[in-house]
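> Attaching a predicted model along with its sequence, questions to come.
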Amino acid sequence: MARAGMAAGFLYLAACMILGGSSAAGLLANAALQVMAVLILAILAFRQGASLFRGPLGALMIFGVLFMVFAALQAVPLPPGVWTALPGRAVAERAFDQLGLSLPYMSWSLNPDGAIAAALSILPPLAMVALLVRGGEWSRLLPVAIAILAVIAMLLGVAQQAGSRDSPLYFYAFTNWGSMVGFFANVNHQATLLLMSLPFVAALASPTLRGGRLLDQDRIPKLLILACLYALLAGAVAIGGSRMGLALLLPVTLFCIGMIVTDLTGRVSRLWLGSVALMLAAGAIVLAGSGAVLKQELSSQPGEVGTTRGIMWQRTADIVPAFMPAGSGFGTFVPLYRMNEEPDRRTRTYANHAHNDYLEWVLETGVAGILLLGAFFLWWGRRMVAVWRTPAASLGRAGSVATAALMLHSLVDYPVRTAAIAVLAAIACTFLAREPAPKPKDDPARTARRRG
């Protein structure tokens, strides 16, 4: 049973990486991953039952199920008296009135198909968490698997960049031709994968570093190999073409150094924390001052005004108030964005997402989505503090750094919407969840009273 679970976990992770590199372009591939996820969940539910929702990973399973139920409810048809009372539905009501049609039943989401797609998208990460509920020791091998897949993605990206525009190594028709995209459709998602793999490479050094055994001669070759691997993956991020990936490389590396320092000393160094805080503050000021990511054009058609992230964010933010507090529903960003563009400023750029997942989430889910996201952030913050205070929680610290990189990259992109990144995030969250919390120090007086 343990070996079967291990094989299923590794094979499913590899399948998600290879097939799950695009949220929209890989329709059939994503459908195959979702079918596999249903089979995995059905088998595990039959064998483990309610135990899937207990233990340290129970909260993750509950978050996943809540998201699925929330998205599915948005696709349920509602009577005209209900859906017309939701904010922002007046335009749909007027359309039926102008056509001379009676108001039909309509769902909470203005795009019920998009809501169903959102509900199905959570299946791959949910299946991976379920596989790890009783993962046992094999789950400790996952950092090795992640590192191997990251190296394969990096090598594939190098081969893509070295080839021609017609290279068969690109997986998707709509992609960043001539760039290092690996298994993905664009360079930003490739950068997210490599960034998230870096803390797991650093965590592989933990058994060598813990307890100050750095000078053990037998362990030096392993450290050198891991250092070279880290340098290769970091170098791929630096030259990959993702500006936000490059901006996040320094903070991720600083926290990986903090992981190593914590493994060596058994505690978080205050000097390191102060240095990281100063460097991150300086980097944030420089990034905000330059506005490199905000000003990066997403379209470069001759003779037209380019579309930047800043423009997209402003247009999206302008739509949000009309649909609060209910939200417009999953899958509605594209039509709403096009409807609210100024006709004389439209470009040929297809805005498939807001390039800020939090802003798009607020538009589509409203207050309920904000509360669900806030609950996850609260869980994440508590677990992050716990693993950084626990000397033996190296994989938990790696999970915290990997998820932090993903959440920061989501400020300017939408990486978690791909099955590959979503499953990697699920693995990172399982490590964050299952590492032990720090044991409270015994109070001498309390100890004496217990003995007495």
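Okay, I see it.
> C-alpha only now, for contacts and for neighbours.
Fine.
> any idea how far the closest residue to G136 other than its chain neighbours lies from W138?
Once flanking residues are discounted, G136 sits nearest to A2: 7.8 Å by Cα to Cα, 6 or more residues apart in numbering. Here A2 is placed at a distance of 8 Å from W138 (Cα to Cα, to the nearest Å).
> What are the contacting residues of the helix or strand harbouring L155?
Assigned by DSSP states H and E, L155 belongs to helix 142-162. Here helix 142-162 makes contact (Cα atoms under 8 Å, 6 or more residues apart in numbering) with 10, 14, 17, 167, 169-170, 178-183, 190, 193-194, 197-198, 200-201, 203-204, 233, 236.
> Go again with 6 Å.
G178, S179, M180, V181, G182, F200 (Cα atoms under 6 Å, 6 or more residues apart in numbering).
> so where do the strands sit in the stretch 51-200 of the chain?
77-78, 106-107 (DSSP state E, counting those that start in this stretch).
> take the one below as the second:
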Amino acid sequence: MGYSAGRSRSHKRKSADAELLNLRQAPGQLGVVLLALAFFAFVMGGGGSRYALANLLVQIAALGAMAFAIPHFRKSLGDMPRGLLLLVVCSFLLPLLQIVPLPPALWQALPGRELVAESLELIGQSAAWFPLSVDYGRTLVAMASLVPVLAILLLYPWGKEGAAEAALLLIVVLGWLNFAFGALQLFAPQNALNPYPVRDGGRLYGFFANHNSSGLFFVIALCAAIGAARSSLATPALRPFFWGSGAIFALGAVLTNSRSSTALLLLPLALAGWIGWKKLARFGGKVRMAVAVAAVVSLGAMALLFTQNSRLGATASRFATLEDHRPEIWTDSLVSIERFFPFGSGLGTFRDVFPVDESLEYVLAGQAGRAHNDYLEIAIEAGIFGLLLVAAWGVWLAIKVFAARNDKHWPVVQAAAIGFLCIAAQSLIDYPLRNQAMLCIAGLLIAVMVGREPAKRDRNAT
């Protein structure tokens, strides 16, 4: 009897050791260079366009990573989906064409160039060649911002077994890193640990300058945790870790005080609820009733916590009024779109052209540096061609995700797709992809979504 018990304990210990070894080896599926670049971009690239030096460091690191991996590029390009490669090329080609100098007769005939033409005439340069972009320097910077995500896609081990799961695990690890750093910030005096100046203290920013971006990242990390909990990484010993991580990330999103991110939590939480409901279907009515009662009690406890805790209550109170200046900015953005349509003013030039179209009754004390709607901003800066490119990305990704619904790795693809959907949704009221860190995270999500060919899966898998 004692011998059997000893063997059982030894077997369990070996099983646990094997599970831990599997978890430790998983990140290695992505490669050291990709891991290093992702961590560096996440830590240094969350500030946005105002922090040019940090962005430049991320871009230099991306170029260095690509240079290091040049011998593998031929294989990477060969393994990368053709549609993805075409979309990436078009994404670089758009700003590149916007900075090509044009003859005077051509660029002066473009819509919205009257002020530029008048300004050049005042300094005797009316016959100068000028690009489509009204500020080619900003457009060049916008193109350079795509370099890190290009590096992520080129360095991703396309078709390698376990790469998608490892990518989700990487996002989970980054989620813990952001939460830990953000928690320290909340307790530090006078925002001493915040890497960027903050307008409102008491929010969990982590490595981001914008609390909406930090909140959105926690939502994506929650999606990644759900996907990892349903993947090959989720051994019985590790599954509670992933679900627990998801709970921490949901708390982190709320602590950012971001209304949009808190609302977007409904998407991954709905997925988690659907998974739980499918699992409960295997049990009897009494078990389902007990779980339902426990869920109601938990929701009540959470509601009470929101009212009693000042930090959580701050997020709830922000939903009491949804009024801000976004609708006024959107209205004036439509005027800018009409003025520069169909070619646009040049990527990155919103800050230059928007003040001309800003209505006097809507003028703010500070400058509106963004349209707070990425689709409107793209329409201003890239016109019909930018909108078509965004639509092409959306349609192609939707087709690839739909094709993977019977893939044995569908839970991983589904989690990445919901995370990317959250980015697309927040882009309606903010600008989540205007920083290097989120661009790289989006690149990882795209790789997870499209990196596998469909293969039949077990219909009973959850």
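Happy to help now that I have it. It should be emphasised that the depicted structure is a prediction, and the values quoted were computed from it without experimental measurement.
> Tell me the gap between the helix holding L155 of structure 1 and the middle of its chain.
18 Å (Cα atoms, centre = their mean, to the nearest Å).
> Translate F402 of structure 2 into the numbering of structure 1.
Using TM-score structural alignment, the equivalent of F402 of structure 2 in structure 1 is V385.
> quick one, which of the strands of the stretch 51-200 of structure 1 is packed in tightest?
Highest mean neighbour count of the strands of the stretch 51-200 of structure 1: strand 106-107, a mean of 20 (counted as mean count of other Cα atoms under 10 Å).
> So which bit of structure 2 is it matched to?
The alignment of strand 106-107 of structure 1 onto structure 2 (TM-score structural alignment) spans residues 130-131.
> Now that stretch on structure 1. Mean distance?
Mean deviation of stretch 130-131 of structure 2 relative to structure 1 after superposition (mean Cα distance after the TM-score superposition for structure 1): 0.9 Å.
> Could you give the separation of that stretch from the chain centroid?
With Cα atoms, centre = their mean, you get 33 Å for stretch 130-131 of structure 2.
> do stretch 10-27 of structure 1 as well
Distance, centroid of stretch 10-27 of structure 1 to centroid of chain: 14 Å (Cα atoms, centre = their mean).
> same thing with stretch 118-129 of structure 2?
42 Å.
> Mind telling me what A282 of structure 1 corresponds to in structure 2?
Using TM-score structural alignment, A282 of structure 1 lacks an equivalent in structure 2.
> which element is A282 of structure 1 on?
Element membership for A282 of structure 1 (DSSP H and E) is helix 270-290.
> Quick check: next helix or strand after that helix?
helix 292-295.
> C223 of structure 2 -> structure 1?
Counting by TM-score structural alignment, C223 of structure 2 lines up with P199 in structure 1.
> contacting residues for its match?
P199 of structure 1 touches C256, A398, counting by Cα under 6 Å, 6+ apart.
> what does F53 of structure 1 align to in structure 2?
Residue correspondence to structure 2 (TM-score structural alignment): F53 of structure 1 is matched to L77.
> hang on, the earlier thing: going by secondary structure, the match of F402 of structure 2 is in what exactly?
Taking DSSP H and E as the criterion, V385 of structure 1 maps to helix 357-388.
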